[in-house]
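quick one, what's the 3D model for this:
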Amino acid sequence: MKKRPTLLITLLSLAFVVGALLVAFQVINAQQRALPEVSFQTLQGEGRQLESFRGEPFLVNVWATWCPPCVREMPLLADLDASHEELQVVLVNHGETPERIEDFLEEMGLNLQHLLLDPRGELVAHSGHRGLPVTYFYNAQGHLVATQSGEVTREDLADLLPRMGVNFYPERLP
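All right, here's what the predicted structure looks like:
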């Protein structure tokens, strides 16, 4: 008969430990999915944080002019930005000067609505990614829904945008 209280205490202890681990996992997972607290600048020198995009779904693409896959995907992202008003396309340049970025945009004939500068590469360092490009997909509440390492394609957008609550209309893209 003494074994039953011991078994009950063991089961209750195990349930407590499992519950505590689940709570810890949820806290860690929520922290990883939260918007990074990194400060950026616009080309005009104004400060901006990703928090300011909360309220509508948005994607954050980290790129550089010296990165061939970044250059290849840039027209697609610019077209996506122009054709899907319900989605904010945020392009964060990784470590280059405003002058170099402006020259690149003029060369490519691109007009980007949300262009931010990350001169010290803090966003990539914060996320732990090593290469460019990398794209983060956030829902309207600012929760990370997906991450795409490497060049984003139309197929990727068709798969990932609905997860953010955005309808993808490939026919709107040139």
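
contacts, neighbours, all on C-alpha from now
Fine.

helix or strand next in line after the longest helix belonging to the chain, which one?
Assignment by DSSP state H gives helix 3-33 as the longest helix of the chain. Remark: after helix 3-33, the chain's next helix or strand is strand 39-41, criterion DSSP states H and E.

elements contacting that following strand?
strand 47-49, strand 114-118 (3 or more C-alpha pairs under 8 Å, 6 or more residues apart in numbering; DSSP states H and E).

what about that strand, distance to the chain center?
Between the centre of strand 39-41 and the centre of its chain there are 15 Å (C-alpha atoms, centre = their mean, to the nearest Å).

repeat for stretch 102-118
Here stretch 102-118 is found 19 Å from its chain centre; the criterion is C-alpha atoms, centre = their mean.

I'd like the structure of this one too, to check against the first:
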Amino acid sequence: MQAVSIGPLVFAGDRLAAIVGIGVFMVATSIMSSRLDPRIGRWSTWALIGGFAAARLGHVIGNATSFTAEPWRILAVWQGGFSWPWAAGSVAAVSVVLLRTRRTAIGAVVSLAIALFAWNVVWQLTNATPSTPMPDVVLENIKGGDTPLTSFSGKPVVLNLWASWCPPCRREMPMMAEMAASRPEVTFLFVNQGERRAAIESFLSGQTLTLPNVLLDPRQEVARHYAMPGLPVTLFLGPDGKLRSLHVGEISREALMSAISRLLAQ
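Take a look at the predicted model:
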């Protein structure tokens, strides 16, 4: 279960774990600040700001070639992409500067330990990936005719669930089309959820997108099969058709490349 639905909101498991961890950290440091030393509150603020900025910077530097081509994506933090060793280094530096006494250090360490424990619990509960087999459904191909989804097994598959009304789907689609054209060792499937052929064709022609294997899933059978509560979702299937991993929400170029590399290595 790598997606969690809370009312109208859908969270990827790793992002929900991060949100919970940060929330618990803020509560814990607030309590420690009021009971032990107010300086713990100042430390927590700068630790969060510095850690977040350093984590993003580390990711950008580690993928400099990709970001040089698309510098605007440096600010696209909603796509994910953070280097946690860089975050740890930043938090350590802030701690050296601001935690001057044993009392403040103890409060900070206890708060951080509680937050990491909360993050780990949510992570463990939400990030198990069952090896779900590919659904045995027959979908209409936008080029005409019906196509059994299982006919694509035998080769690693990247299966994208999308819709033209979904803004994150629209944003990631040009990059997905480029990756599909450049990675022949992987089969890309673009399974539209719930839309009519005319709407799909209008979107693709309007965006001048050329996608391989665009399939229509008007009853959203594939999304129900994998228990996906929202869009977009990108699933990574092994040659045997079984699910290896998935990404909930808009996917970045770096995350897609990394997931494909892991899929090919398995």
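
residue in structure 1 paired with Val121 of structure 2?
The pairwise alignment with structure 1 leaves Val121 of structure 2 unassigned, based on TM-score structural alignment.

show me the helices in structure 2, by range?
13-35, 39-62, 64-69, 84-98, 102-126, 167-182, 197-206, 221-225, 253-265.

Leu161 of structure 2 is nearest to which of those helices?
Using C-alpha to C-alpha as the measure, helix 221-225 is the one of the helices of structure 2 that comes nearest Leu161 of structure 2, at 7.3 Å.

what does that closest one correspond to over in structure 1?
Counting by TM-score structural alignment, helix 221-225 of structure 2 sits on residues 122-126 of structure 1.

superposed on structure 2, what's the mean shift for the matching stretch?
After superposition onto structure 2, stretch 122-126 of structure 1 sits on average 1.1 Å from its aligned residues (mean C-alpha distance after the TM-score superposition for structure 1).

that stretch: which residues count as buried?
For stretch 122-126 of structure 1, the buried set under the neighbour-count rule, 16 or more other C-alpha atoms under 10 Å, comprises Glu122, Leu123, Val124.

so the last one sits against Arg130, correct?
Yes: here Val124 of structure 1 lies in contact with Arg130, judged by C-alpha atoms under 8 Å, at a distance of 7.1 Å.

report the central residue of structure 1.
Tyr136 (2.0 Å; C-alpha atoms, centre = their mean).

what residue of structure 2 takes the place of it?
Matched across to structure 2, Tyr136 of structure 1 falls on Leu235, judged by TM-score structural alignment.

swap in Asn111 of structure 1?
Asn111 of structure 1 maps onto Thr210 in structure 2, by TM-score structural alignment.

now swap in Ser83 of structure 1 and tell me
Matched by TM-score structural alignment, Ser83 of structure 1 corresponds to Ser182 in structure 2.

over to Cys67 of structure 1?
Aligned partner of Cys67 of structure 1 by TM-score structural alignment: Cys166.

I figured its match hits Leu231, correct?
Yes: Cys166 of structure 2 lies in contact with Leu231 (C-alpha under 8 Å); the separation is 7.1 Å.

neighbour count for the two, which is higher?
Leu231 (20 against 12; other C-alpha atoms under 10 Å).

surely that one and His247 touch.
No: taking contacts as C-alpha under 8 Å, Leu231 of structure 2 lies outside contact range of His247: 10.3 Å.

hang on, the earlier thing: what sits against the match of Asn111 of structure 1?
Thr210 of structure 2 makes contact with Ala177, Leu204, according to C-alpha atoms under 8 Å, 6 or more residues apart in numbering.

Cys67 of structure 1 - nearest residue in space that isn't next to it in sequence?
Leaving aside its chain neighbours, Cys67 of structure 1 sits nearest to Leu132 (7.0 Å; criterion: C-alpha to C-alpha, 6 or more residues apart in numbering).

now the one you found: how far from Pro68 of structure 1?
Look at Leu132 of structure 1 and Pro68 of structure 1: by C-alpha to C-alpha, to the nearest Å, they are 9 Å apart.

over to Gly142 of structure 1?
The value you get for Gly142 of structure 1 to Pro68 of structure 1, if C-alpha to C-alpha is used, is 29 Å.

who's more crowded, these two?
Taking other C-alpha under 10 Å, Gly142 of structure 1 and Pro68 do not tie; Gly142 has more neighbours (21 against 13).

circling back to that earlier point, just put the helices of structure 2 in TSV and tack on distance to Leu159 of structure 2.
Shown next, in TSV, are these (distance: least, C-alpha to C-alpha, whole Å):
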stretch	distance to Leu159 of structure 2
helix 13-35	19
helix 39-62	25
helix 64-69	23
helix 84-98	28
helix 102-126	21
helix 167-182	11
helix 197-206	17
helix 221-225	10
helix 253-265	11
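
I'd like to know which of those helices lies nearest to Gly144 of structure 2.
helix 197-206 (10.5 Å).

mean shift of the closest one relative to structure 1?
Averaged out, helix 197-206 of structure 2 is 0.6 Å away (mean C-alpha distance after the TM-score superposition for structure 1).

flag every buried residue along that helix.
Arg197, Ile200, Phe203.

corresponding residue for the second one in structure 1?
Just to be clear, that refers to Ile200 of structure 2. Ile200 of structure 2 maps onto Ile101 in structure 1, by TM-score structural alignment.
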